[in-house]
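In: Let me see the structure of the following:
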Amino acid sequence: MTVNLNRLSHFVAVVESGSFTAAADRLGLAKAAVSHQVAQLEKELGTTLLVRTTRRLSPTATGQRFYERAALILRDAEEAVGAVSAETEIPSGTLTLTAPLDYGAKVVTNAVAAYLALYPAMRVDLSFNDTVLDMIEKRLDLAIRAGWLIDSSERAKRIGTFEQYLVASSAYAAKLGALSHPAPLAEAAWIANGALKAPLEWRFARTGKETSILGKALVTADSTDSAHSCALAGIGLAVLPDYQVRGDIAEGRLVRLLPDWALPAGGIHVVYPPSHFRPARVRAFVEILQRMEKERGRVAG
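Out: A predicted model of the protein is given here:
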């Protein structure tokens, strides 16, 4: 069977847009033309790909599986065309990416500013979100993830690391008094970051020695940003990434406790969609971000 890429693109647009009307607007075509192409595709395949629910069109189980493959095929086709013109190495089009809220606000925005300064014809679509998004469904060029990757099958590249700091407001740090060992912290008030798998279990290390503590949560926050806000408000202790709190520590809004005791470091990764070709727009941005990570690493601690 010969694959008609136009029909695939019509079908993918309908699934992602949720209706023939929205898909037609996205493609710049008449609604009837889009509907006809999808109907012909279903006829050729001999199966139903879409069903109408109360408010929108949704793929059948077969349609969903077909959509996932079709989206990959279209992306590969687009990138094959891009590969031909990649000899110029000039980024073009729109870069689409996602990053965690905290890292996005503190680091990625600066990388985007540098990127646009170098390539003013580019456009960037950002999604700062602590939810791990489906890169194919959202048509993302890359995802930036901070921490520890769960899915080892992902096409990922580690471009940097970050330290985790135990911090508190100066007022709360004064209540704790001088600390030389993590043990007393088991009785302190903790701000648990619900975005972490084990937000109250921490392993501290110093000169070959390790000790673990289990904290008691006074407040449980649903994101790193909200845990950060609670720490600034003086509620209790929090473990936060260095890139988020270094400025607060330098300006006295937060105090780093037990700086001689290290917590496990995390990684900064760029994750790519399943494709063999990476457009110039992606490579150029990753180079900028990686350079910034190297510079950031020199001043960590």
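
In: make it CA atoms for all contacts and neighbour counts henceforth
Out: OK.

In: hey, which helix is longest across the chain?
Out: The single longest helix within the chain, with elements called by DSSP state H, is helix 61-85.

In: For the helix or strand following that helix, name the packing helices and strands.
Out: Per DSSP states H and E, the first helix or strand lying C-terminal to helix 61-85 is strand 94-99. Strand 94-99 sits against strand 123-128, strand 142-147, helix 280-298, with contacts defined as 3 or more Cα pairs under 8 Å, 6 or more residues apart in numbering; DSSP states H and E.

In: Report the buried residues of the first one.
Out: By neighbour count with 16 or more other Cα atoms under 10 Å, strand 123-128 contains the buried residues 123, 126-128.

In: ditto for the last one
Out: For helix 280-298, the buried set under the neighbour-count rule, 16+ other Cα under 10 Å, comprises 280-282, 284-286, 288-290, 292-293, 296-297.

In: on that earlier part again, taking the buried residues of strand 123-128 together, which two end up most distant?
Out: The most widely separated members of these, counting by Cα to Cα, are Arg123 and Phe128 (16.1 Å).

In: What about His276, how many residues nearby?
Out: Burial measure for His276: 11 neighbouring residues, criterion other Cα atoms under 10 Å.

In: so where do the helices sit in the stretch 101-250 of the chain?
Out: Using DSSP state H, counting those that start in this stretch, the helices assigned to the stretch 101-250 of the chain run over residues 101-103, 109-118, 170-176, 224-232, 242-250.

In: Let's compare: structure for the following, please.
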Amino acid sequence: MSLFSGLEHFIAVVEEGSVTGAARRLGLSKSFVSETVKALEARLGVRLLDRTTRSLRLTEAGEACYGRAVRAATEAESALQEAQRFQAEPVGRLRVAVFESFHRIGLSDALDSFLSANPSVQIEFVEGISTVDLVAGGMDLAFRVSPQPGPGLIVRQLGRSRVFPVASPAYLARSGPLDHPSQLAQHRLMAFAPLNYDREWRMTVEGRPMSVPVQPRVLTHSGESLRSMALAGVGVTALPQWSVADALEDGRLVHLLPDYPMAESGFYAVYPSNRLMTPKVRLFVDHIIPHLPRWITGAE
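Out: Purely as a prediction, here's the structure:
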């Protein structure tokens, strides 16, 4: 039986001065309230109320129980209100699983304005290359780049992610041009191992998708490392557009094989469940969408 069973009825009887008044306040039958209070006394092994045909009076034990019961009921009500506040307004910590180099999407302005507009929200980014189990990891939200998001999740596609083969001008000047996928074998390749880029690069050749076999000289589990090595002129690698957009724009890297596009992936916001989604999760995703680069969202 619940620790609090009967206490609410006991408090109501004391405060209303009668079982009848308590029953009216609680919306229950008089007999039910009376039996519940008697069951509470039986469970405690002590009489809480002295009853006469005309009045009710607290016993000494009842006085002690009533004072603590009221405080407990007040705390319980506060706990419920606090929990409901998380559903009524954006508040508390927002835990977001993000892929490596998420910051390169350029969301600093979005974060600044979101935090300014929602001062009761704290954001924790959990960044990495591994796919996090959202429920087991205690995540409210994840941003993922993949051909297909995992099953059993609520998914909202925000856009597309394209992968570009890139190299530095210094490397190309030293190693020669790369004008066709068949020439990849002649170059020093660097690849992101977790996505099978160590064995094949999926490209569109002569209008047809195909897998181009590759044998990279350098393998890594870090996109940031690939970017740094490409900028240093170590070799040719394939990286998402959002990871290299700034370096392509200022000429530090060159987009190779533009006529042979690599396979695209989806860019997704992923939730454990849409049931009772808290306002901070929904507001955060809605807030950042206008700040995403148009080459992700496809917006003009």
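
In: Just put the helices and strands packed on strand 94-99 of structure 1 in CSV and tack on distance to Ser85 of structure 1.
Out: Below are those laid out as CSV (distance: least, Cα to Cα, whole Å):
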stretch, distance to Ser85 of structure 1
strand 123-128, 19
strand 142-147, 20
helix 280-298, 10
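
In: nearest to Val81 of structure 1, of these?
Out: Proximity to Val81 of structure 1 (Cα to Cα) singles out helix 280-298 among these, at 12.3 Å.

In: so how far is that closest one off the chain centroid?
Out: Using Cα atoms, centre = their mean, to the nearest Å, the distance from the centre of helix 280-298 of structure 1 to the centre of the chain it belongs to is 15 Å.

In: Turn the buried residues of helix 280-298 of structure 1 into TSV, columns for distance to Leu72 of structure 1.
Out: Converted to TSV, those look like this (distance: Cα to Cα, whole Å):
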residue	distance to Leu72 of structure 1
Ala280	19
Arg281	19
Val282	17
Ala284	22
Phe285	22
Val286	22
Ile288	27
Leu289	26
Gln290	27
Met292	31
Glu293	30
Arg296	35
Gly297	36
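
In: so Glu187 of structure 1 touches Gly215, yeah?
Out: Yes. Shown here, Glu187 of structure 1 and Gly215 form a contact pair, counting by Cα atoms under 8 Å, at 6.9 Å.

In: Looking at those two now, which is surrounded by more residues?
Out: Gly215 (21 against 12).

In: Quick one: residues contacting that one.
Out: Applying Cα atoms under 8 Å, 6 or more residues apart in numbering to Gly215 of structure 1 gives the contacts 185-190, 200-201.

In: swap the cut-off to 6 Å and go again
Out: 186, 200 (Cα atoms under 6 Å, 6 or more residues apart in numbering).

In: what's the counterpart of it in structure 2?
Out: Under the alignment (TM-score structural alignment), Gly215 of structure 1 pairs with Val214 in structure 2.

In: do you know how far its match is from Val70 of structure 2?
Out: Plainly put, Val214 of structure 2 is 73 Å away from Val70 of structure 2 if you go by Cα to Cα, to the nearest Å.

In: Near Tyr67 of structure 1, how many residues? Count them for me, please.
Out: 24.

In: ok, for it, nearest residue in space, not its chain neighbours?
Out: With Cα to Cα, 6 or more residues apart in numbering as the criterion, Tyr67 of structure 1 has its nearest non-adjacent residue at 6.2 Å, and that residue is Val12.

In: tell me the centre residue of structure 1?
Out: Nearest residue to the geometric centre of structure 1 (Cα atoms, centre = their mean): Ala99, 3.0 Å.

In: which ones are touching that residue?
Out: Contacts of Ala99 of structure 1 by Cα under 6 Å, 6+ apart are 128, 143-144.
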